[in-house]
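In: no sequence for this one, just the structure:
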């Protein structure tokens, strides 16, 4: 006998035992009385014993029926508890989510959206994992976070389970301390840049690789004076006057808001337009809370563009 069919018969038996009448059990289970009677008969045939005795106008359990009834009470109590735990888990998961991104993306692109979302959704549980672009893609592929954010260019030959959605754009920007000795009356060019101390992210970052390729296309090698773990350090060392910082226009805008003594450097060539990209796994649906947060981010992206 299939488990589902057996459980259905046990449900019918349990209802009859509690109500002591097939008519009441049938009404409770939304079944006909003949269907209830047939189910009890099949169960008795399967077990090879009678489960009820007719006493006056009610049904009383036999000794074997009492044994089965006590077991059913435990089984259905545990099943009800499991269902409640699953329902609670579903409610909790719908009000929580996790994502991965670099510190730079969180601070310079997502912070305002995060602040607004947390203020309006104080009960939502949020976990942010600070990871590199490569690590973020791996976490999403394995379902360890709900989604993530990276900057373009997107690496090639990635797992086809990943979905990429451009959110908002930005461009590269060179910056320098106000006191840095540089003639700003004319735009900086690649040749002059190659002779200056440049401050960038570390060589292992995909951003550094992109910057190196960009200079190579212009016919120059990227020779760095300092390589940092994050753009905050690039900004800090630039403010100290140690070199030319290679950041983004969004980073420079935030730097200006913070009142740092740093200036933007005009460059004679235009940079390729880049994007902050939302990455999701096609096979892992996100929660309602995550959808609400992504709506905040998308709205912020439209506003900034």
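Out: Now that the structure is in, tell me what you want to look at. Owing to the predicted nature of the structure, the values given are computational and were not obtained by experimental measurement. Residues are numbered from 1 along each chain as shown.
In: alpha carbons only for contacts and neighbour counts from here, please
Out: Noted.
In: what is the neighbour count of residue 247?
Out: 21 (other C-alpha atoms under 10 Å).
In: isn't it right up against residue 173?
Out: Yes - the criterion here is C-alpha atoms under 8 Å, and residue 247 meets it with residue 173 at 5.3 Å.
In: give the residues shared as contacts by those two.
Out: Taking C-alpha atoms under 8 Å, 6 or more residues apart in numbering as the contact rule, residue 247 and residue 173 touch no residue in common.
In: in the stretch 51-200 of the chain, which spans are helices?
Out: Using DSSP state H, counting those that start in this stretch, the helices found in the stretch 51-200 of the chain span residues 63-94, 103-105, 111-120, 133-141, 190-194.
In: residue 216: what's it in contact with?
Out: Residue 216 neighbours (C-alpha under 8 Å, 6+ apart): residue 222.
In: which SS class is it?
Out: Reduced to three states with DSSP: H, G, I helix; E, B strand; the rest coil, the structure at residue 216 is helix.
In: how far away is it from residue 128?
Out: To residue 128, residue 216 is 35 Å away according to C-alpha to C-alpha, to the nearest Å.
In: again with residue 276
Out: 17 Å.
In: what about those two, which has more around it?
Out: Counting neighbours by other C-alpha under 10 Å for residue 276 and for residue 128 shows that residue 276 has the greater number, 21 against 15.
In: doesn't that one fall inside a helix?
Out: No - using three-state DSSP, the assignment for residue 276 is strand, not a helix.
In: in contact with the residue nearest the centre of the chain: list those residues for me.
Out: Nearest residue to the geometric centre of the chain (C-alpha atoms, centre = their mean): residue 146, 2.1 Å. Shown in contact with residue 146 (C-alpha under 8 Å, 6+ apart): 97-99, 140, 280-281, 284-286.
In: alright, now check it against this:
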């Protein structure tokens, strides 16, 4: 019993190279052909098989005129080595594909506004260059996104920030996000003058629900100017503000990017309000202590090179 345990402990350290030689000899039934594939000499291959048999304590091959024929013990070992070798080769191929951007996945956390404003065109450009890369874009609130980064659920987050800081999180600014006051055709005459903020509050206002970060930004803007913000229409998504405004339901407050097409097609109009709403920052967040995939690193590199 003691000898059996000692043998197992000794064999546990047999190198992958020994099993690699065994695999090729068993597959080709020839030490000469295996040597050619492995770029070794035939004596070196024969010696490797001999040493492996000695370490395992049994014969793995019968040497016949037709070549190297597996023994019953050899067949058992080959069955498992075959599966292991194929798995290793598949893993190596997958890794090569990831390195060469032919396989892999990017996991991104974001919020609705950032997807529309900045992330979607960058995902489109990256997909054009690397169509075989899969993408997972998940919606998070701010606390959930930070947790997702630290727990490695996502590679990085792309969100709107003001002056926030987060422990063990790196912040990289992409660009500034401008906000606009917009009106529908019914209020088109409002574009002819410059409005003060305290005049605007006399009109119905369309904004986001109070729990959203973009809404907090607007709340802070009003408070900084001595006013409380009480919109008449509160919406769950930023993308609804423009169509509600186009139908003359009130003055919309929205990231300008969302309204650009509507303004260009004269379905709504931007009005001049003083003081202007401060810009926000579109930022990439990633963990200082978390490692991300090569694919994700390439995506970030493309973002900041653009």
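Out: Nice, I can see it. As the structure is a computational prediction, the values presented were derived from the model and not from experiment.
In: before we move on, back to that, can you tell me what the residue nearest to the centre of the first structure aligns to in the second structure?
Out: Counting by TM-score structural alignment, residue 146 of the first structure corresponds to residue 155 in the second structure.
In: and the gap between that match and residue 287 of the second structure?
Out: For residue 155 of the second structure, the distance to residue 287 of the second structure (C-alpha to C-alpha) stands at 8 Å.
In: give the residues shared as contacts by those two.
Out: Common contacts of residue 155 of the second structure and residue 287, defined by C-alpha under 8 Å, 6+ apart, comprise residue 149.
In: what do we get in the second structure for residue 81 of the first structure?
Out: Alignment note (TM-score structural alignment): residue 81 of the first structure maps to residue 86 of the second structure.
In: same question for residue 291 of the first structure.
Out: Checking TM-score structural alignment: residue 291 of the first structure goes with residue 298.
In: can you pull the buried residues of the helix or strand harbouring that match?
Out: Using DSSP states H and E, residue 298 of the second structure sits within helix 294-305. Buried positions in helix 294-305 of the second structure, judged by neighbour count with 16 or more other C-alpha atoms under 10 Å: 294-296, 299, 303.
In: output those in JSON lines; the columns should cover distance to residue 185 of the second structure.
Out: Output for these, formatted as JSON lines (distance: C-alpha to C-alpha, whole Å):
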{"residue": "294", "distance to residue 185 of the second structure": "49"}
{"residue": "295", "distance to residue 185 of the second structure": "46"}
{"residue": "296", "distance to residue 185 of the second structure": "44"}
{"residue": "299", "distance to residue 185 of the second structure": "41"}
{"residue": "303", "distance to residue 185 of the second structure": "37"}
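In: what's the neighbour count on residue 82 of the first structure?
Out: Residue 82 of the first structure has 12 nearby residues by other C-alpha under 10 Å.
In: from residue 74 of the first structure, how far out is it?
Out: Distance of residue 82 of the first structure to residue 74 of the first structure, computed by C-alpha to C-alpha: 12 Å.
In: and the equivalent of residue 269 of the second structure over in the first structure, what element?
Out: Alignment note (TM-score structural alignment): residue 269 of the second structure maps to residue 263 of the first structure. Assigned by DSSP H and E, residue 263 of the first structure falls within strand 262-265.
In: which helices and strands sit right next to that strand?
Out: Judged by 3 or more C-alpha pairs under 8 Å, 6 or more residues apart in numbering; DSSP states H and E, the packing partners of strand 262-265 of the first structure are strand 172-177, helix 249-257.
In: which one of the ones you listed lies nearest to residue 48 of the first structure?
Out: helix 249-257 (77.7 Å; C-alpha to C-alpha).
In: counting contacts, what elements does the closest one pack onto?
Out: Judged by 3+ C-alpha pairs under 8 Å, 6+ apart, the packing partners of helix 249-257 of the first structure are strand 172-177, strand 262-265.
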